[in-house]
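Student: Predicted model and sequence below, questions to follow.
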Amino acid sequence: MAQSFKFELVSPERLLVSAQAEAVVIPATEGEMTVMANHAPVMTTIKPGVVAVTLSGGKVDRYVVFGGFADILPEGCTLLAESAIHVDEIDRADIARRIKAAQEDLNDSVDHHARTKAEEYLGQLTTLQGAILPA
């Protein structure tokens, strides 16, 4: 059995998870990473994606996050999400609204930096849509 650590997933609306976990896979902006007990201290930004939490005992829960950051220490991990929801609670309409808004931001972008950022976010949302929603 893997050693456990304290994991918390917090959004502005609520505390979604506060539990002992064996592993947490997070969608960091530099690439997906797995956090385990005694992880080296790291702070990273989060892109839209799925957080997979393996709780003590082996149960796996999945949450969709829309950006934020994670503070990782040897004794625990706190993920502060801009927005988060359990994967079972997400719906097509919400993802479609976010994609439409991102497309509008892309169309309204006036400089290279804004356009690049909007393209990146739209790509992340589209990938997320394909990963969590059946066709």
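Tutor: Ah, there it is.
Student: Could you use CA atoms for every contact and neighbour count after this?
Tutor: OK.
Student: How about the biggest strand by length in the chain, which residues are buried there?
Tutor: If you go by DSSP state E, the chain has its longest strand at strand 15-28. Residues of strand 15-28 classed as buried: 17, 20-28 (neighbour count, 16 or more other C-alpha atoms under 10 Å).
Student: For the spatially most central residue of the chain, which non-adjacent residue is closest in space?
Tutor: Compute the mean C-alpha point of the chain, and by C-alpha atoms, centre = their mean the closest residue is Val65, 3.5 Å away. With C-alpha to C-alpha, 6 or more residues apart in numbering as the criterion, Val65 has its nearest non-adjacent residue at 4.4 Å, and that residue is Ala84.
Student: who touches the one you found in this structure?
Tutor: Residues in contact with Ala84, defined by C-alpha atoms under 8 Å, 6 or more residues apart in numbering, are 10-11, 16, 63-66.
Student: Identify, from the buried residues of strand 15-28, the entry nearest to Leu125.
Tutor: Closest approach to Leu125 among these (C-alpha to C-alpha): Pro27, at 12.4 Å.
Student: want to compare, so here's the second one:
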Amino acid sequence: MDSISFHLDVISGVGSLYSGSVKSLRVTGSEGEMGIRYGHTPLLTIIKTGMVRLVDINNKEDEIYLAGGVLEVQPDNVTILADTALRADDIDEAKAQEAIKTAKKMLENHGSGDSDYAHALSRLADAMARLKVVEISRNRRR
């Protein structure tokens, strides 16, 4: 049985990145990863850095990198207000790889209780999430 679709809006500070009907999406909120389909219980949560994975009404999969923000779920409408939202084609892979190297160097130079250590971990997670979106998108095109 085909899923009933719902409307999804992904909006960042620079504008709308996605607006359309989808069958499902997966995103990581403050309580962990969640899957959302039509009729989901209303929900408001903070988004963790990572990606939103969606399946549109034509069964086409898409990934969008998200860096923070808020997710609001209503039974037939979902809105993501992201601090940063990027499609795989908009991610500079070389910069993300360089950010990983820089963050790893920072981690080597600071103790685990240091605020610089926490900042480096955050930067590392951000860069790794960007590369993951690029990798998934590249593999899907093959």
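Tutor: Sure thing, it's come through. Just so you know, these numbers come straight off a predicted model, no measurement behind them.
Student: TM-score, when you put one on top of the other?
Tutor: TM-score of the superposed chains, computed with TM-score structural alignment, normalised by the length of structure 1, equals 0.78; 134 aligned residues with a C-alpha RMSD of 3.0 Å.
Student: re earlier: what distance do you get for the residue nearest to Val65 of structure 1 to Asp71 of structure 1?
Tutor: Distance, Ala84 of structure 1 to Asp71 of structure 1, using C-alpha to C-alpha, to the nearest Å: 16 Å.
Student: ditto for Val50 of structure 1
Tutor: To Asp71 of structure 1, Val50 of structure 1 is 17 Å away according to C-alpha to C-alpha.
Student: Between these two, tell me which one has more neighbours.
Tutor: Val50 (22 against 14; other C-alpha atoms under 10 Å).
Student: my read is the more buried one is in a strand, agree?
Tutor: Yes - Val50 of structure 1: assigned to a strand according to DSSP: H, G, I helix; E, B strand; the rest coil.
Student: Hmm, it is touching Val24, no?
Tutor: No - at 10.5 Å, Val50 of structure 1 does not count as touching Val24 under the criterion of C-alpha atoms under 8 Å.
Student: picking that back up, the contacts of Ala84 of structure 1 into JSON lines, with extra columns for secondary structure and distance to Thr126 of structure 1?
Tutor: JSON lines is the format used below for the contacts of Ala84 of structure 1 (DSSP: H, G, I helix; E, B strand; the rest coil; distance: C-alpha to C-alpha, whole Å):
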{"residue": "Val10", "secondary structure": "strand", "distance to Thr126 of structure 1": "24"}
{"residue": "Ser11", "secondary structure": "coil", "distance to Thr126 of structure 1": "22"}
{"residue": "Leu16", "secondary structure": "strand", "distance to Thr126 of structure 1": "24"}
{"residue": "Tyr63", "secondary structure": "strand", "distance to Thr126 of structure 1": "17"}
{"residue": "Val64", "secondary structure": "strand", "distance to Thr126 of structure 1": "13"}
{"residue": "Val65", "secondary structure": "strand", "distance to Thr126 of structure 1": "14"}
{"residue": "Phe66", "secondary structure": "coil", "distance to Thr126 of structure 1": "12"}
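Student: among those residues, who's most crowded?
Tutor: For the contacts of Ala84 of structure 1, neighbours tallied by other C-alpha under 10 Å; top is Val65, 26 neighbours.
Student: hang on, isn't that one packed against Thr45?
Tutor: No - when contacts are counted by C-alpha under 8 Å, Val65 of structure 1 is not listed as touching Thr45 (11.6 Å).
Student: and the longest helix along structure 2, what other elements does it pack with?
Tutor: Determined from DSSP state H, the single longest helix within structure 2 is helix 115-141. Using 3 or more C-alpha pairs under 8 Å, 6 or more residues apart in numbering; DSSP states H and E, the elements in contact with helix 115-141 of structure 2 are strand 50-56, strand 61-74, helix 93-109.
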